[in-house]
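S.K.: fold the stuff below for me.
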Amino acid sequence: MKKTVVSMTALLLVLSSALAACGKEEKKDAASATPATTPAAKPADTGKPFTLNLRHILIKDTDKPALTRLEDVKKKTEAAIPGLTINFEGMEENVNRFQKLRAEMSAGNPPQIFNLFGGTDTRDFSKTGNLLDLTPILTELGIKDKFNSLSEFTVDNKIYGLPLTGYAEGVFYNKKIFADNGLKVPQTYDELTKVADTLKSKGVIPFALGSKEPWAINMQMNTMWVREAGNNITEEIVAGTKKWTEPGVVAAFAKYEEMHKKGYFSKGTLSLAYPEGQNDFRTGKAAMAFDGSWAGGSFTDETKTAVAKDVGFFAFPGSGGPGDGALNASYSNGYGFSAKLNDQEKKAVKEFIKQMWSQEQQEKQYKEEGWLPAMKFELASAKEITKDISGVMGKAKTVFPAFDSVVHAKVRDALEKGMQELIGGKITPEKLAEKIQKVQDEVAKEKK
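M.R.: Model (predicted):
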């Protein structure tokens, strides 16, 4: 990517139906033909040349396996559609999501295929009329009911995008470091702080974190304000029935500020990019990292990390608040398509969907990187880290979507800038909450 618990035990096989095109030739009068005028056999139809532009966000070194899979889908799609060429455009995620794509949707000229997030993005873009309704295509291909959840991409019963993978956010931890220091997985927030204090006293960074990219801060922060204020707090704030100044939200901001003051995160975190923060965990300098399940593949890849065999996963513990037991988990990141496709382009998009959302590709992304399948089928063999993540998902009392799929872009920006200010000691938790609520109020007025 909505509020239904994700089941990772579905055993349905992905079914996809093959498309065939057949042409009709006019019957010719055999008597009128002569050896000199009878046309030679027509060569195989190579198709009228045409191009589809595909924008992806796979531009980092860690994205290379996913880019290779996408290139494989491109080749197979081009081979199946005569005349087709698919052009790739790689773009940084936030630039695509919050700048380029929004401008293109307003202007009515998005690429034919593009990376798309569910929730707010899909809802906003669907209103422009520039997102292709995939419902009839999925029905035609026989895969409409083969996804674990399409809720984040569904607006008014129409499906506008397809997720590549499911995710859950929580704490990756180094089992060896925990064992060497006599530590157990914390069950409460107080136990978590005691674990962090012990690690810090041993010269181990408790949490790896790169805060230069502020969205990385708000992964953990999102879970913390849900823990303290309730599973539906973000939706309630957007609806106007609650505020960012609620005591539970402010308490979460204060706890996060305290964690930074105690030195629980990577040194100089505000100057570290997200991958640099992750590297503290990969190299064994940090014992924990709050991250999404998408990081599990790289954390357990022996060619990329020194801790591959020691990685586990647990849910961020609560402190008795109304949101204890809830998990940030959904299916929210994938691809969308332009509503302005001609018949030839639409035929190619159907083939792209067949290839991209096949069991072969879903299994590849799982085996190579541990990505949780977006579609319903049995995994041949699950990695230990995937078992850990699936176990956490199975034990969750309920799930909630990432805040940035719910709030307005201006509120998201205020949160991201405000969290960096909080970490830098430039604003208090109370003032931060007031600042964000002010933006929330302004957005609500604009909608009236």
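S.K.: switch to C-alpha atoms for all contacts and neighbour counts from now on
M.R.: OK.
S.K.: residue 176 contacts residue 310, correct?
M.R.: Yes - counting by C-alpha atoms under 8 Å, residue 176 does reach residue 310; the two are 5.8 Å apart.
S.K.: endpoint to endpoint, stretch 119-133 covers what distance?
M.R.: Terminal residues of stretch 119-133 are spaced 15 Å apart (C-alpha to C-alpha, to the nearest Å).
S.K.: now it: buried residues?
M.R.: 119, 120, 121, 122, 123, 124, 125, 126, 130, 131, 132, 133 (16 or more other C-alpha atoms under 10 Å).
S.K.: one more to put side by side:
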Amino acid sequence: MKKGLVILMLVVMVTGIMAGCSSKVAPEDTGTQGTEVENGSQEPVKLRVWHIALDAKRREAVQNAVKRFEDANPHITVEESAFENDPYKTSLATSMAAGEEPDIFISWGGGWLEAFIDEGKVLDIDEKIDAVADNYFDSALSLFEINGKRYGLPYSVGPSPVYYNKQIYAELGLEEPKTLAEFENNCDVLLENGYIPIALGNASQWPGALTFINLSLRMGGADTFLDAYNRENGVTFEDESFVKAGEIIQKWVQKGYYPEGANATNYDTGGSRMLFYSGQAAHIVQTNGLVANSAAEAPEFRENNLGFFVFPEIEGGKGTSTEILGGGNGYSIASSTKHPEEAFDLLVALTDKDFGQDSVDLASAVSGVKGVEISDPLIQKVQDLLVESTYIQNYYDQFLPPELGNMHKQTTYDLFGMTTTPEKAAADVEKLAVQILGPSN
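M.R.: Below is the predicted model:
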């Protein structure tokens, strides 16, 4: 992946914003004409879709899109399957290796998708996207551009801020922090008053990685990660910014900012979210998915108590509060599909304006498609945060090649578990980076 592409994927996001369990949704016989073959008959077509919309509201949006598509194409049957995040990645890699991949699969772009592209597993749909590209924010669409070609369509985009309980803040007279020192002071006050400062369920490793990336971004700024990835300017993953991020995490663990057993608690099944919703924990560092989760799981809490702020700046750090962590979700098509035309039509249906409106109304998600109306002030605030940002750092495990992304998650997990040191964690990532990406120049 060339540096120009890297910057396009991450920085252009601002410009665009500004401008498993299987379930089959049965089609209704509406008489709508679908794709016809030469003899005038309609051949039955079956398409399989894999996604991670496990909660009821997000899955309802997916199923609504599937039903609309099946109603318009009665000869097509769609089987959609939902997975937890990390099991999905494992299952997809296994199915790809066995030649049993679904027709359409959820994707995040970056090095994760590029690895499958290099193996010839992803359909090149760049020319087809030309016909629908204007319907999507450039910010979201650019995530799926690899080496000058687009391999997917986006359905959501969002930041990963610090969420907090407004009622607890009001009770203790706390204010939204602007600096890390102010945030740590708030956490100390929370500890003194019997609250868990930060909820965390890190069994799947990626939730803790959000804090690591935020800290390293604040310490090193945007260029440090890009230089380390591109192996330029002598910067490596042993840079001080990565080591310092690990030191801060371990300081917070030692001070008791996190709940006992955080590394054994599964975020995907809701353990850490329940600590947050119940008022036992005052903060949680999470993706924009928390806005959707809370709407389904704790609507009263979301309505009255849910607030968020950008990750605080670090005194002496190179990063600023307008450089934020975030990412997007979308779908790509497997090159093995027997029905590329129908698969692309379904891809559009899973990401179009109707789906985007459902995502906002049902699941409180920030859509990657244009023309969606937002009436929820919390979702509007999320979109405003994206508009005001000057740089959006994609998640390391989505941006980096899969093996390197996994090493990043494992070493961060070990930092939270106090089973490694910040220096060794950085060295382990860099050692693998040299093997995969080459030495830094």
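S.K.: sorry, back to before: for residue 298 of structure 1, state which of the buried residues of stretch 119-133 of structure 1 is nearest.
M.R.: Of all the buried residues of stretch 119-133 of structure 1, residue 298 of structure 1 sits closest to residue 119, with 26.5 Å by C-alpha to C-alpha.
S.K.: which residues does the closest one contact?
M.R.: Taking C-alpha atoms under 8 Å, 6 or more residues apart in numbering, we find residue 119 of structure 1 in contact with 1, 152, 153, 332, 405, 406.
S.K.: report the distance from the host helix or strand of the fourth one to the chain centre.
M.R.: When secondary structure is defined using DSSP states H and E, the element that contains residue 332 of structure 1 is strand 326-337. Strand 326-337 of structure 1 has its C-alpha centroid displaced from the chain centroid by 5 Å (C-alpha atoms, centre = their mean, to the nearest Å).
S.K.: and the next element down the chain from it?
M.R.: Taking DSSP H and E, what comes next after strand 326-337 of structure 1 is helix 343-356.
S.K.: what residues in structure 2 pair up with the helix or strand that that next one is followed by?
M.R.: Next along the chain after helix 343-356 of structure 1, taking DSSP H and E as the criterion, comes helix 359-369. Using TM-score structural alignment, helix 359-369 of structure 1 corresponds to residues 353-363 of structure 2.
S.K.: quick one: that stretch to structure 1 mean distance?
M.R.: Following superposition, stretch 353-363 of structure 2 is found to deviate from structure 1 by 1.3 Å on average (mean C-alpha distance after the TM-score superposition for structure 1).
S.K.: ok, residues contacting that stretch?
M.R.: 57-58, 60-62, 64-65, 155-156, 292-293, 295-296, 349, 365-374.
S.K.: and that stretch, how far from the chain's centre?
M.R.: Centroid separation for stretch 353-363 of structure 2 versus its chain: 17 Å, with C-alpha atoms, centre = their mean.
S.K.: over to stretch 54-63 of structure 2?
M.R.: 17 Å.
S.K.: in it, what's buried?
M.R.: Applying 16+ other C-alpha under 10 Å to stretch 54-63 of structure 2 flags 54, 55, 57, 58, 59, 60, 61, 62, 63 as buried.
S.K.: other SSEs contacting whichever strand or helix holds the last one?
M.R.: Spelled out, it's residue 63 of structure 2. Here residue 63 of structure 2, judged by DSSP H and E, is contained in helix 56-72. For helix 56-72 of structure 2, the elements it packs on are strand 76-82, helix 289-297, helix 340-349, helix 353-363, judged by 3 or more C-alpha pairs under 8 Å, 6 or more residues apart in numbering; DSSP states H and E.
S.K.: and those as a markdown table, adding distance to residue 205 of structure 2?
M.R.: What follows is the helices and strands packed on helix 56-72 of structure 2, written out as a markdown table (distance: least, C-alpha to C-alpha, whole Å):
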| stretch | distance to residue 205 of structure 2 |
| --- | --- |
| strand 76-82 | 20 |
| helix 289-297 | 16 |
| helix 340-349 | 30 |
| helix 353-363 | 24 |
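S.K.: residue 199 of structure 2: which of those is closest?
M.R.: helix 289-297 (12.5 Å).
S.K.: closest to residue 7 of structure 2 out of the helices and strands packed on helix 56-72 of structure 2?
M.R.: helix 289-297 (24.4 Å).
S.K.: now that closest one on structure 1. Mean distance?
M.R.: Mean for helix 289-297 of structure 2 is 3.0 Å (mean C-alpha distance after the TM-score superposition for structure 1).
S.K.: packing partners of that helix?
M.R.: helix 56-72, helix 299-304, helix 353-363.
S.K.: export those to a markdown table and append columns for distance to residue 91 of structure 2.
M.R.: Formatted as a markdown table, those follow (distance: least, C-alpha to C-alpha, whole Å):
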| stretch | distance to residue 91 of structure 2 |
| --- | --- |
| helix 56-72 | 19 |
| helix 299-304 | 32 |
| helix 353-363 | 25 |
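S.K.: could I get the contacting residues of the equivalent of residue 234 of structure 1 over in structure 2?
M.R.: In structure 2, residue 234 of structure 1 lines up with residue 225, judged by TM-score structural alignment. The contact partners of residue 225 of structure 2, taken as C-alpha under 8 Å, 6+ apart, are 217, 237.
S.K.: is residue 225 of structure 2 in a helix, a strand, or coil?
M.R.: helix (DSSP: H, G, I helix; E, B strand; the rest coil).
S.K.: residues in contact with the lengthiest helix in structure 1?
M.R.: Criterion DSSP state H: the longest helix present in structure 1 is helix 429-447. With contact meaning C-alpha under 8 Å, 6+ apart, helix 429-447 of structure 1 is reached by 238, 243-245, 249-251, 253-254, 257, 408, 410-411, 414-415, 418-419, 422.
S.K.: and the residues you listed, which of them are in helices?
M.R.: Among those, the members falling in helices (DSSP H) are 238, 249-251, 253-254, 257, 410-411, 414-415, 418-419, 422.
S.K.: so which residues of the stretch 1-150 of structure 2 form helices?
M.R.: Assigned by DSSP state H, counting those that start in this stretch, the helices in the stretch 1-150 of structure 2 fall at 3-11, 13-18, 56-72, 85-98, 110-118, 126-129, 138-141.
S.K.: a markdown table for those, including distance to residue 384 of structure 2?
M.R.: Putting the helices of the stretch 1-150 of structure 2 into a markdown table (distance: least, C-alpha to C-alpha, whole Å) gives the following:
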| stretch | distance to residue 384 of structure 2 |
| --- | --- |
| helix 3-11 | 16 |
| helix 13-18 | 9 |
| helix 56-72 | 22 |
| helix 85-98 | 27 |
| helix 110-118 | 24 |
| helix 126-129 | 27 |
| helix 138-141 | 14 |
